[in-house]
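S.K.: Build me a model:
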Amino acid sequence: MPQKARFRSAEWFGSADKNGFMYRSWMKNQGIPDHEFDGRPIIGICNTFSELTPCNAHFRKLAEHVKKGVLEAGGYPVEFPVFSNGESNLRPTAMFTRNLASMDVEEAIRGNPLDGVVLLTGCDKTTPALLMGAASCDIPAIVVTGGPMLNGKHKGRDIGSGTVVWQLSEEVKAGKISIHDFMAAEAGMSRSAGTCNTMGTASTMACMAESLGVSLPHNAAIPAVDSRRYVLAHLSGNRIVDMVKEDLRLSRVLTREAFENAIRTNAAIGGSTNAVIHLKAIAGRMGVELELDDWNRVGRGTPTIVDLQPSGRFLMEEFYYAGGLPAVLRRLGEADRLPHKEALTVNGQTLWDNVKDAPLYNDQVIRELDNPLVDDGGMCVLRGNLAPKGAVLKPSAASPELMRHRGRAVVFENFDDYKARINDPDLEVDADSVLVMKHCGPKGYHGMAEVGNMGLPAKLLAQGVTDMVRISDARMSGTAYGTVVLHVAPEAAAGGPLAAVENGDWIELDAYDGRLHLDVDEAELERRLSASDPTEASRRIASSGGYRQLYIEHVLQADEGCDFDFLVGCRGADVPRHSH
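M.R.: Predicted coordinates for the structure are as follows:
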């Protein structure tokens, strides 16, 4: 019998007319019996599985465990694919297709008979993309990540995915190790299914999802190949069915308070700078006001207590065994450092209810607040005539002696210019110089690739220099480290002041006071910008048409989350009913 008009899926399957007949009949060609249409919730499993996204390549098995949980709870699971934007292979960067993936998710949810959805996320951009798309529809949704890979192994020691690449490549350039030593670490770095095992962007965004309350406790840290990852998937399948019955939509969870909890959490874990952009984009889809300055207001003054690479020593395996994110949140809450304990989560409990009794097994991995890795791990938001709309710096990954610095600019017009000149023995650069790279923002390098952590000149590495101030409108991998100023807005390709920087200009960085200043007067800046057209290159790229044109014409700047201007806001799940 047709189901009663109770859930959203009843618009498809709940009538005894021609339309209901056809919708049910088409689904029945998969062997689905009548009783599956008797009024039970239809649960979508939004799967970013792809063999081209290695972090998510084990998601077929993960989805099967979600299905078991959905069926056990009295729902009916339907799995569907969406664009899988994996950072490891996709050029120029997965950030370029984050918004595309979110559009895929949004329209797949809105246009199909789904009452709730389980979001299978893993690699960096899949988490924000799926949350952005689901938030735009505002139906019950729960996140299940794929989990981090096991610790890398090389020469008898643990190595962190991503981070070891930056470390060893610099050692090759400095002549400290051979190319053969470098290549020997390749297989050992990625020895199991899962995302990067450092506190890179994937692990950061998994922690952001958990601290936002859109996943079950411990979702962020259980290793990908640990059987408890599949238990969590099963339980998430159970829970989404009840969420549908309770009408527990994302708008009740993704509140202003939830985002403030996430900002504080990011500081405590030493999370990726990419979280700044992604949280803003997710908030924008939900209609929650979140500004760049909120990272200063809420995050600054928070100690980094998670001792993980790239900021610290350990990896995600140790993080989970030490207690995972619930232990971090408990430690913050007990010190009255968790802004909103009462924030609702997808299991129907408050964030504090979920973590107040969480076990904590290792004070080295998850430190006490009076013994932090970094005293103030809150993201530094910088402003000044070089970044009128802001820039960011990750203090837990920076060198303290460079947090206040004044040096002369060594300018690279774009990433190709940087690659061509950085190791030139005749490059005029010293340890006090400030490396500046332009035209790598969302419009200039369509997608804002992770190239902001510029490798240092080989001749300085050979002298023992290990860090320099670097400034760009690009992003950097969450697995990277250094005193790196990122996300300068407006970007050079949008006519921002960064486009006017010339070799030899003095630049002042004061991360403690949030200042980024170019020692060039306003009239001279205007003269330089008017003498050229920094937006010409991006306009030329846009003229080639296709998704590139759509991207460049509509992408917002970094301080606004790099979403498309026409995607901001919650549009809901209503769709006109089609009559066959």
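S.K.: only C-alpha atoms for contact and neighbour calcs from this point on.
M.R.: Will do.
S.K.: the strands in this structure, which residues?
M.R.: Assigned by DSSP state E, the chain shows strands spanning 42-47, 76-81, 116-121, 141-145, 152-154, 157-159, 380-384, 387-393, 404-412, 434-437, 469-472, 484-489, 506-510, 515-518.
S.K.: One more, so I can put them side by side:
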Amino acid sequence: MAGSRSAQWYAGNDRNGYIHRAWMRRGLPSDAFDGRPHIAIANTASDLTPCNMHLNEVAEHVKRGMWEAGGVPLNLPVVSLGETNVRPTAMLWRNMAAMAIEEMLRANPIDGVVLLGGCDKTIPALLMAAASVDLPAVVVPGGPMLTGHFRGAALGCGTDVWKLSEEVRAGTLSGEEFLRSESSMIRSKGHCNTMGTASTMGLLAEVLGMTLPGLAGTPAPDSRLLEGAHETGRLIVGMIAAERRPSTVLTRGSFLNAIVALAALGGSTNAVVHLLAIAGRLGVELTQDDFDRIGSGVPLLVDLQPAGRHLMDDLYRAGGLHAVLHQVRDLLDPKAITVTGRPLVDQFQNVTIHDPEVIRTRDEPLQQDAGIAVLYGNLAPDGAVIKPAAASPHLLKHRGPAVVFDSVEDLHARIDDVDVTPDSVLILRGCGPKGYPGMPEVSNMPLPPKLLAQGVRDMVRICDGRMSGTAYGTVVLHVAPEAAAGGPLGLVRTGDMIILDVENRRLDVDVPAEELAAREPSPEMTAAFARPERGWQRLYVETVRQADTGADLDFLVGSSGDHVARESH
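M.R.: Take a look at the predicted model:
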């Protein structure tokens, strides 16, 4: 063990070495402290994070691989965030989870870590923590659930919740039938089966180089996930020997590869804030504009909800991530490596598309230009994003009067009887990182019932919050600066004309600059801003950055590297 990080706890015959070894023996083999690497399994399994419930089983297979390769596995339960349960929004605690995981990795006698995540915020938080500590690290994504069915049709969890609930509001589906679909929506263990944030971040973890090649996207109930977990346990032992750390894998080229993949997959807009935050932890140069510059000309190749028809287990049987990446291989950085030490582009030399209805070829894409578009204008001086692949083409160039809501509560109170037409632009503010706090997934506002009854299923919607990766529609989100940070979204009034021009990357309110500057923020809006007095929420509101930089805390940006906590015994 001489020279290893864990040896700083376990080596030597003094009292401190004795204490550390004695308390950790508890059944370990006699040679556990004689050179074997000690490896944490940062495990986000939790009964309250339903998408991650199965990760204890995955951890057992990771352990088998570690033992086989000569490592000592150590289960390390870490903060787990369940997107469907925690209030007010899981994003409020992404940075807290990352900080807590970082501190536990740094404080404990470990030489490397396997990161087990699934639900939306868990993989980003794990990668942010690993990037900050910079110990050898590898991700095992928990994988998507299998497809459930209702009335003979496949259900996309999340996406079909939005669709079915709108049908109830429109009066075309009974409340009883809606509730009947509930037991069909979640068929198995695993995270959402649409190309939502969980699927997106699991796949992008592999594109970033941080998983065993070929593992991302494996359905949670598939035995090949456990096989890959076992192999990952063996892999991390070799990574420690080679001193292959996140800083050697997560380069600028890796992040640009992730942007290409995000567009080709039709992935979640949430990937923008997560990738920016991970890059920020490493000090890798990455900006919001890179997503538009690199991704906007990339074709959409995957026909998955919410941008298409199919679901994640369809993607896996059709050839998976590697079949998609093979189609855009010429757009990928050939120097970016994976945790194996080999270039990403060398991992998918001989792959086949098994179902061209699910994965399209480069010559016959679903859309020619599908990446995230970044908009600027007097309504978004620091930018806003839109996902054209999930929007209605006829609304991507639009002019219409604003209908303004000052808070989520105001939206819920008035949306059913608000004065609105199909040309109206719904604006919801006070939902950014500081304002809510936590930047909730509320940007895909429900449509007014009277428009639903007319057959309207999409409108232009603008918000300083986020949107579920499973959601769809012509939604402009992540508006920066947010209203709570003094952004001009807080000055818009109902009736102002809003101009959206995605082709020219513009988002404006048609109000003279002098008039806009003279306006005061709405008192109803400012009264609804978060004003926490204590605890994590106060720290968060006081230090969180804006969406255009990843919404991390200002004092966590930049990698602090590996150092050992001071001895206290």
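S.K.: Superposed, what's their TM-score?
M.R.: The TM-score (TM-score structural alignment, normalised by the length of structure 2) is 0.98; 569 aligned residues with a Cα RMSD of 1.2 Å.
S.K.: still on that earlier bit, and of the strands of structure 1, who's closest to residue 495 of structure 1?
M.R.: Closest of these to residue 495 of structure 1 is strand 484-489, at 9.6 Å (criterion: Cα to Cα).
S.K.: Need the counterpart of residue 88 of structure 2 in structure 1.
M.R.: Aligning on TM-score structural alignment places residue 88 of structure 2 opposite residue 92 in structure 1.
S.K.: ok, back up a step: pick the most buried one from the strands of structure 1.
M.R.: Among the strands of structure 1, ranked by average contacts under mean count of other Cα atoms under 10 Å, first place goes to strand 141-145 (a mean of 30).
S.K.: What residues in structure 2 pair up with it?
M.R.: In the comparison with structure 2, strand 141-145 of structure 1 aligns to the range 137-141 (TM-score structural alignment).
S.K.: What is the aligned counterpart of residue 54 of structure 2 in structure 1?
M.R.: So, by TM-score structural alignment, residue 54 of structure 2 is matched to residue 58.
S.K.: How about its match, nearest residue that isn't a chain neighbour?
M.R.: residue 193 (6.5 Å; Cα to Cα, 6 or more residues apart in numbering).
S.K.: Identify the residue of structure 2 aligned to the one you found.
M.R.: Match for residue 193 of structure 1 (TM-score structural alignment): residue 189.
S.K.: now do residue 6 of structure 1
M.R.: For residue 6 of structure 1, the aligned position in structure 2 is occupied by residue 3, per TM-score structural alignment.
S.K.: what about its match, how many residues close to it?
M.R.: 9 (other Cα atoms under 10 Å).
S.K.: For the nearest residue to residue 280 of structure 1 once chain neighbours are set aside, list the residues it contacts.
M.R.: Nearest residue to residue 280 of structure 1 in three dimensions, chain neighbours excluded: residue 561, at 4.9 Å (Cα to Cα, 6+ apart). Listed by Cα atoms under 8 Å, 6 or more residues apart in numbering, the contact partners of residue 561 of structure 1 are 276, 277, 278, 279, 280, 281.
S.K.: go on, residue 502 of structure 1?
M.R.: Residues in contact with residue 502 of structure 1 (Cα under 8 Å, 6+ apart) are 409, 410, 411.
S.K.: Let me have these in CSV, extended by distance to residue 337 of structure 1.
M.R.: CSV is the format used below for the contacts of residue 502 of structure 1 (distance: Cα to Cα, whole Å):
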residue, distance to residue 337 of structure 1
409, 39
410, 41
411, 41
